[in-house]
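> The following comprises the amino acid sequence and a computationally predicted model.
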Amino acid sequence: MRKVPTVVGYRLLGGVGAALLAGAGLAVGALPNGADAPWWSMLRHVAGPALLCGYAGLTLLAAAWWWAGRDLRQGTRAARLDLRHGTRAGRFDLRQGAPAARLDRRSAALTLACWAGPLLVCPPMFSRDAYSYLAQGAMVLADIDVYRHGVAALGGGLAGEVPQMWQHTPAPYGPVFLALAGGVSAATGGKLVLGVLALRLVALAGVALLVGYLPRLARHCGVDPAAALWLGVLNPLVPLHLIAGAHNEAVMLGLLVAGICLAFERRFGAAAALVTLAALVKAPAVVGLVVVVSLAARHVGRRAAVGRTAGVAFGTAAAVTWATGIGYGWIGALGTPVYRHSWSISSALGRGVVRLGAALGTDLGDTPMRLCLGLGLLAALAAAGAAWWQRRRLGPAYALGLALAAVALLGPATRPWYALWGLVLIAAAAPDGWARPVAAVGAVVLAFVALPSGFGPDGAQAALAAAGVLVGLAAVGVLRLLAVPVRLAEAVAR
């Protein structure tokens, strides 16, 4: 009996899962609502079966990723055993003292292509942010100040695709991303389908930066580059949210990782410029500048490191803001995520207190929400500060990853894809220990918490999603049973 190669097996399993999920997106994705909606939006009448199939496919994708990780760990253990017995079956990495694993940039890119390819051509998934990006890009083209007005000022069908609660919310993004969104809107003429596809190409460019620089950063941090690629690039949140959702985190993280990698290579000016560009996509990346300063201080002294990094950062921000012509409103827009409609642990607590007060006949107004958001922000800053305080023991990149993970979890706005802020750097810099398995389990859990539509589930939808997970697990179990005769035949042949 012939055995399918392991790599082919998990690529095929994940590709089938992604195809099922992409097909389900035609009925239950973040579909457009306007009169010019594509023909496939008529498939909404099969939403129930589609949701079940989508979660079955998502389960297959998650299982394929876990399978790839197990194969990687087994290969690493085998190579170490070969080295221990004096053979050179595994190529030895003199810097980190461990055999280099088989998963390299090319292999990771091919695997991600198998898993993300079907999701490139489906409707937006798990969020309607892509429509916000397109509408804000159109506002840039129309010379409407995106930092003072929400998409309601644009009007028309494109703005109508943005959820009502965000209609009057200014853009929270920096001029780098808004310029990219404006370019997409100009190139696609405001067409929804073409615009979403173009945004995904922009996201792919960011993911390509991750594939290129994450292994380099891992080597500087003494981490197996293959393990970094598995956890940081191939985890389900990347194809689901960076590709299918077309989120601008792809560009932010690609620039951030590239900048920190260059800082390790003592190219501090370029590092500061890239990290600043990442922050001009989304503000959380600005904390990467402290890593640049920390690494530069080892060579030029703390005062010179702060001065040079600040000079490059301010110069880059000023040049980009001038070149895009969008203005400095992004500074005032930094507070946009602190918004009572944003979902987070702290806002959920605030809503709970308000409802409890209402049940007791007391109108507490906005006070509980403001208090809980403030406490959540303080908790995030405290956790981030504690992680950075331990940077000498942890290393600056790992400390930054933990800090960003704390901000994503405890901050005033939380989304599943925000976990990638910290997870990518944890993948590149965390040593073997508790952080890597916790991050891996967290990525799997977060992959299942959002519906493809981007909205919260009702009881029937939750039941269908759970049934889909069970169907996916049953399919994986059947595949494992089918593999047993192959293993028995191999044992007999020996």
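That came through, no problem. Numbering: from 1, shown residues only.

> Only C-alpha atoms from now on, for both contacts and neighbour counts.
Will do.

> So Val469 belongs to a helix, correct?
Yes: judged by DSSP: H, G, I helix; E, B strand; the rest coil, Val469 forms part of a helix.

> quick one: contacts for Arg302?
293-294, 296 (Cα atoms under 8 Å, 6 or more residues apart in numbering).

> likewise Gly29?
Gly29 neighbours (Cα under 8 Å, 6+ apart): 123-126, 452-454.

> Could you pull out the helices in the stretch 151-300 of the chain for me?
Taking DSSP state H, counting those that start in this stretch, the helices of the stretch 151-300 of the chain run over residues 156-160, 175-188, 192-220, 225-232, 237, 249-264, 268-279, 288-300.

> Distance to Ala383 and mean neighbour count added to those helices, as a markdown table?
Shown next, in a markdown table, are these (distance: least, Cα to Cα, whole Å; neighbours: other Cα atoms under 10 Å):
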| stretch | distance to Ala383 | mean neighbour count |
| --- | --- | --- |
| helix 156-160 | 37 | 19 |
| helix 175-188 | 28 | 22 |
| helix 192-220 | 24 | 22 |
| helix 225-232 | 22 | 25 |
| helix 237 | 24 | 25 |
| helix 249-264 | 21 | 26 |
| helix 268-279 | 21 | 26 |
| helix 288-300 | 16 | 20 |
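
> Out of those helices, the one nearest Leu423 is which?
Smallest distance to Leu423 across those (Cα to Cα): 6.5 Å, for helix 225-232.

> what about whatever helix or strand comes next after that closest one, distance to the chain center?
Sequence-wise, the next helix or strand downstream of helix 225-232 (DSSP states H and E) is helix 237. How far helix 237 lies from its chain's middle: 6 Å, per Cα atoms, centre = their mean, to the nearest Å.

> Below is structure B, check it against A:
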Amino acid sequence: MGFPVDLRRCQALGLAGTAFLALGGETAGALPAHDFLAPGSVQAVLGLVGVYFGVVLLIAAWVLLGGVVRGPEPPTPRSLLLVLAVWAAPLLLAPPLFSRDVYSYLAQGAMVDAHIDVYAYGPAQLGGPLADEVAPVWQQTATPYGPVFLVVASVLSALTRGQLPAGLLGMRLIALLGVALMAAALPRLARHSGADPAAALWLGALNPLVLLHLVAGAHNDAIMLGLLGVGLVAARGRWPVLGVVLITLAALVKAPAALGLVAVVALRSRGRGPRAVLRYTVTTATAAAATTVAATAAAGTGYGWIAALKTPVSPHNWSPTSLLGRVTGAALDQLGSGLAPFALPAWHAAGLLVTAALLLFIWLRLRPGPVYALGLSLAAVAVFGPAVRPWYALWGLFLIAAAAPTGSVRTRVAAASAVLALTVLPSGAPADVEQVILAVSGGVLALVVLCQAHQAARPQSPVRERTA
């Protein structure tokens, strides 16, 4: 007999994981400059070990919960939402984890509040303690985010008056709202797609990547995905125009959500003729354009966000096209070729061409359901785009979770999620050998504890008394 598994035990194990995450993050997270500890200090070492101890516990709880969801008596979606709330609770007051992007969000909101053009200047133009928290690589970089997110960040900046603790908490609450919208949309999208709502929630909302990066990291992808999800629910129901408005607002947070408009046309015209497709395309485009104009005018940030879509990516980014570009450029440089500076742009252009080809194949030849097609499309954009981060995987995963046609797809996506959950340090900084060893030690310690718990839970065979 194996480790006894039920919903309550999974909930407790996951809670222990996120509690260790929060505690370890107090000394090893993406801390403000005045709280930063040297990586080799005792507190930082214990914090890093504790974070990865918690990550592995959380992954184990999630995997075990997946078995419960697939079991003979699966939990209800409402029960899973309670598990999500319990797992997320310790992270609410934790410091930022796995990324310093939240500091950029706060600085950009303060810039808008101060009437500084965020599409022309980086946070260095703002100056002061808040701008100093932004990672050096982004100090001189214009924002790539749309006007809807900038309005949210600006309002938060005004409410918190630039105070860092209040701003961090506010940004995390906004991210939690996005996750709540995702969780609300998933069961409805799953029912529409003929999938299991509980399985969709397990893969798309309770996924460790959601907790680590959308909740603990407070990434604005949560708002984008939340608006995209509820927009799709509205579009397939009685409020298609509202759906278009919500999806357009999602795209005005981060541009990839604009692909959701294609899904709206497919949802509304499915099974109908070319005239219906044309009619719904015109209607969708008109509503999206009107929403874009109104939102941009209300934000007062102008249309600089269009040019800002070309904002450069981190030089250490590990997307396939960026990696190939760097390798090719280095090789050409060694050969003394003058073409070396063009290697990275050429590979990025090749990635865009591959993405476009994949999108055409998905929508015109493969033709899965609209929600699943959108998930595959967003996954292609994330993989072949110029920048890849673990939380970008959630763009496609969220909708694949809602509409995956087979269990094998969910299994492969879940395995990829578990691997990606282990790839970033809690400080968000590049890893060195010592930090990798400490992180692995924390994970191994968690596995040892889990194995010991498994052994202790196994029933002992009765010892037979020897007869004389």
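Happy to help now that I have it. Small disclaimer: the values here were computed from a predicted structure and weren't measured.

> Among the helices of the stretch 151-300 of structure 1, which comes closest to Gly335 of structure 1?
Here helix 268-279 is closest among the helices of the stretch 151-300 of structure 1 (Cα to Cα), at 14.4 Å.

> That closest one corresponds to what range in structure 2?
Aligned by TM-score structural alignment, helix 268-279 of structure 1 falls on residues 240-251 of structure 2.

> and what of stretch 57-69 of structure 1?
Counting by TM-score structural alignment, stretch 57-69 of structure 1 corresponds to 54-66 in structure 2.

> what residues does the matching stretch touch?
Contacts for stretch 54-66 of structure 2 (Cα under 8 Å, 6+ apart): 5-7, 10-11, 13-21, 199, 202, 206-208, 418, 421-422, 443, 446-447.

> Sketch out the strands for structure 1, chain order is fine.
92-93, 98-99 (DSSP state E).

> who does the last one touch, helix- and strand-wise?
The contact analysis (3 or more Cα pairs under 8 Å, 6 or more residues apart in numbering; DSSP states H and E) places strand 98-99 of structure 1 against helix 47-84, strand 92-93.

> Which elements pack onto the last one?
Think strand 92-93 of structure 1. Counting by 3+ Cα pairs under 8 Å, 6+ apart, strand 92-93 of structure 1 packs on strand 98-99.

> go with 10 Å
When contacts are defined as 3 or more Cα pairs under 10 Å, 6 or more residues apart in numbering; DSSP states H and E, strand 92-93 of structure 1 packs onto helix 47-84, strand 98-99.

> could you dump these to a markdown table with distance to Ala27 of structure 1 and mean neighbour count?
Output for these, formatted as a markdown table (distance: least, Cα to Cα, whole Å; neighbours: other Cα under 10 Å):
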| stretch | distance to Ala27 of structure 1 | mean neighbour count |
| --- | --- | --- |
| helix 47-84 | 5 | 21 |
| strand 98-99 | 46 | 21 |
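
> I'd like those as CSV, with distance to Leu360 of structure 1 appended.
As requested, these are arranged in CSV below (distance: least, Cα to Cα, whole Å):
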stretch, distance to Leu360 of structure 1
helix 47-84, 38
strand 98-99, 62
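
> What's Val210 of structure 2 aligned with over in structure 1?
Match for Val210 of structure 2 (TM-score structural alignment): Val238.

> if I pick its match, what's in contact with it?
112, 115-116, 207, 232, 244-247, 249-250, 417, 420, 443, 447 (Cα atoms under 10 Å, 6 or more residues apart in numbering).

> Against Val196 of structure 1, how distant is it?
17 Å (Cα to Cα, to the nearest Å).

> cool, and Asp432 of structure 1?
For Asp432 of structure 1 relative to Val196 of structure 1 (Cα to Cα), the value is 38 Å.

> picking that back up, of the helices of the stretch 151-300 of structure 1, which approaches Trp330 of structure 1 most closely?
helix 175-188 (7.2 Å).

> Kindly name the residues of structure 2 that line up with that closest one.
Going by TM-score structural alignment: helix 175-188 of structure 1 matches residues 147-160.

> mean per-residue distance, the matching stretch to structure 1?
Stretch 147-160 of structure 2, aligned to structure 1 and superposed, deviates on average by 0.7 Å (mean Cα distance after the TM-score superposition for structure 1).

> starting at the chain centroid, how far to that stretch?
20 Å.

> Could you do stretch 41-51 of structure 2 as well?
25 Å.

> Identify the residue spatially nearest to the residue nearest the centre of structure 2, adjacent ones excluded.
Geometric centre of structure 2, nearest residue: Trp391, 3.2 Å, by Cα atoms, centre = their mean. Spatial nearest neighbour of Trp391 of structure 2, excluding adjacent residues (Cα to Cα, 6 or more residues apart in numbering): His213 at 6.0 Å.

> Quick one: the helices in the stretch 251-400 of structure 2, in order.
Counting by DSSP H, counting those that start in this stretch, the helices of the stretch 251-400 of structure 2 are 260-269, 274-299, 304-307, 320-334, 343-360, 370-384, 393-403.

> wait, which of those is closest to Gly67 of structure 2?
Nearest of those (Cα to Cα): helix 393-403, 15.8 Å.
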